[in-house]
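S.K.: attaching a predicted model along with its sequence, questions to come.
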Amino acid sequence: MEFERFKDRYEAGRELARSLSRYAHRPDVWVLGLPRGGVPVAYEVARALGAPLDVLIVRKLGVPGHEELAMGAIAPAGVRVVNQELLEQLEIEPQRLEQVERRERAELERRQQAYRGKRPFPDLSGKIVILVDDGLATGASMRAAVLAVRAMNPARIVVAVPVAPPDTCEALLEVADEVKALRQPEPFRAVGLWYEQFPQTSDEEVQDLLRRSQGGQ
């Protein structure tokens, strides 16, 4: 099946929001974007649904020398997801994994400070939480995000992305209550291939979108 590409993350977010319309204008819904690329998508989703927007910072643990390949991911509150099968297959020693995790944990803390400052994390207990990214490949980062949110006792966790491979969507249903992916191409290859424009999202863009969202714009 041929899939049309998205123009950019904002267009993808508007289209994604239409598929989530049953969650519109409900007081118990929160939208959390995964920085950095997931935040422009999440901004459009939150705006269309009339829901508050925040960020949940996760970091992929990339295989040394092949950083785009996830051997795991980390999220706040000490959450860590590891692909044990991949570690064994590539013979990655525990100390190499710990080295990568230390580096990524430092970057996670830096981003927490940059995007949140002293602003407390929202109380998600009993809420419907929609976790948004610009796309999924292995799903490691999103799995870590779901597990981090699950510890906050939400009523429901919805994973929502513009594009992801079918097997990743299926695997995420082990931890999420619902997975919404507008395009599920096979072969998948890479998230960026499904966008006409896919520039790197900057810290400044994330901060600006959060400010605009909190300002009610």
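M.R.: Cool, the structure landed. On a predicted model such as this, the values are computed, not experimentally measured, just so you know.

S.K.: could you use CA atoms for every contact and neighbour count after this?
M.R.: Will do.

S.K.: any idea how far the one helix or strand V39 maps to is from the chain center?
M.R.: Using DSSP states H and E, V39 sits within helix 38-49. Distance, stretch centre to chain centre, for helix 38-49: 12 Å (C-alpha atoms, centre = their mean, to the nearest Å).

S.K.: and here's the other structure:
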Amino acid sequence: MLKDRFEAGEILADKLEKSAPFENPIVLALPRGGVPVAARIAKRIGAPLDVIIVRKLGAPFNEEFAIGALVEGDPERVVLNEEALYRLGVGKEYLDSVVAKEREELHRRQKMYRAKESALDNLTGKTVILVDDGIATGYTMKAALAAIREQNPAKIIVAVPVAPADTIEEIRRLADEVIVIETPEPFWAVGAHYQKFDQTSDDEVIELLKEAEAKE
């Protein structure tokens, strides 16, 4: 059981430091919950911090179940879970509407979180450390990995506090290295493995990104 996201970041930083130094590292967080974890890691290894914004595309009548993901970039990428679309009978009209809704939220977060050019435009040859506060199905993480891989980084390391063992095995096939603290069985939900798992606010994200930028 982890105390909170900051403690999770410190434990992951301990594990990452065993592999240091890193070639031209950058820490990318999946907001919002991944940012407090990533902030501690970036501080400890002396790397810049940024976010990669991914919006889950929720299924009809169950928004928590991912039928795909929308990833920021130029162009933006829509990654679909074709098996789920077929099984649930999701039509084009619903898919177009959920993509439009999540694109609006993605653009809102881009404007709020970034006062400078996105680091996503310059990942070539870098060691990318991709961080979230935990993984459940892993769909947003997989979508982020696909977008990052297109930028030809030198290496991609996924660092997460908690995730199901089978999902971690899937992530290992997409990343160059995976660091995880706990793979509990049974796995109920990410928040069940934290003592404190309050929702991270936009203001907290902005403050943590500003603090990290001031230290660069």
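M.R.: Looks like it came in fine. The model shown is predicted, which means the values in this text are computed figures rather than measured ones.

S.K.: sorry, back to before: would you mind pulling the contact partners of the helix holding V39 of structure 1?
M.R.: 9-14, 16-18, 20-21, 23-25, 30-33, 52-53, 55, 132-135, 206, 209-210, 213 (C-alpha atoms under 8 Å, 6 or more residues apart in numbering).

S.K.: for it, give me the average deviation versus structure 2.
M.R.: Once fitted to structure 2, helix 38-49 of structure 1 is off its aligned match by 0.5 Å on average (mean C-alpha distance after the TM-score superposition for structure 1).

S.K.: tell me the residues of structure 2 aligned with that helix.
M.R.: Mapping helix 38-49 of structure 1 onto structure 2 (TM-score structural alignment) gives residues 34-45.

S.K.: okay, which residue is most central for structure 2?
M.R.: Centrality entry for structure 2: nearest residue to the mean C-alpha point is L30, 2.9 Å, by C-alpha atoms, centre = their mean.

S.K.: surely that one touches I52?
M.R.: Yes - L30 of structure 2 is in contact with I52 according to C-alpha atoms under 8 Å; the separation is 5.6 Å.

S.K.: confirm G134 of structure 2 sits in a strand?
M.R.: No - counting by DSSP: H, G, I helix; E, B strand; the rest coil, G134 of structure 2 falls outside a strand, being coil.

S.K.: isn't it right up against V158?
M.R.: No - look at G134 of structure 2 against V158 with C-alpha under 8 Å: they stay out of range, at 10.7 Å.

S.K.: so which of those two has more stuff around it?
M.R.: G134 (27 against 23; other C-alpha atoms under 10 Å).

S.K.: hey, where'd the helices end up in structure 2?
M.R.: Secondary structure of structure 2 (DSSP state H): helices located at 5-17, 34-45, 82-88, 92-113, 139-149, 165-172, 202-215.

S.K.: deepest-packed of those, please.
M.R.: Ranked by mean neighbour count under mean count of other C-alpha atoms under 10 Å, these are led by helix 34-45, which reaches a mean of 24.

S.K.: now do it against helix 202-215, angle only.
M.R.: Using axes from the mean of the first three to the mean of the last three C-alpha atoms, to 10 degrees, one finds that helix 34-45 of structure 2 and helix 202-215 are set 20 degrees apart in direction.

S.K.: give me the number of residues near the aligned residue in structure 1 for E64 of structure 2?
M.R.: In structure 1, E64 of structure 2 lines up with E68, judged by TM-score structural alignment. Under the neighbour criterion other C-alpha under 10 Å, E68 of structure 1 is assigned a count of 13.

S.K.: ok, E68 of structure 1 - contacts?
M.R.: G62.

S.K.: relative to E216 of structure 2, how far out is A115 of structure 2?
M.R.: Per C-alpha to C-alpha, to the nearest Å, A115 of structure 2 is found 15 Å from E216 of structure 2.

S.K.: ah, wrong one, I meant M141 of structure 2
M.R.: 26 Å.

S.K.: what does K116 of structure 2 give?
M.R.: 13 Å.

S.K.: average offset between the longest strand seen in structure 2 and structure 1?
M.R.: As assigned by DSSP state E, the longest strand anywhere in structure 2 is strand 62-71. Compared with structure 1 after fitting, strand 62-71 of structure 2 deviates on average by 1.1 Å (mean C-alpha distance after the TM-score superposition for structure 1).

S.K.: in that strand, what's buried?
M.R.: Judged by neighbour count using 16 or more other C-alpha atoms under 10 Å, the buried positions of strand 62-71 of structure 2 are A66, I67, G68, A69, L70, V71.

S.K.: make JSON lines out of these and add distance to I179 of structure 2.
M.R.: Shown next, in JSON lines, are these (distance: C-alpha to C-alpha, whole Å):
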{"residue": "A66", "distance to I179 of structure 2": "24"}
{"residue": "I67", "distance to I179 of structure 2": "26"}
{"residue": "G68", "distance to I179 of structure 2": "24"}
{"residue": "A69", "distance to I179 of structure 2": "23"}
{"residue": "L70", "distance to I179 of structure 2": "25"}
{"residue": "V71", "distance to I179 of structure 2": "23"}
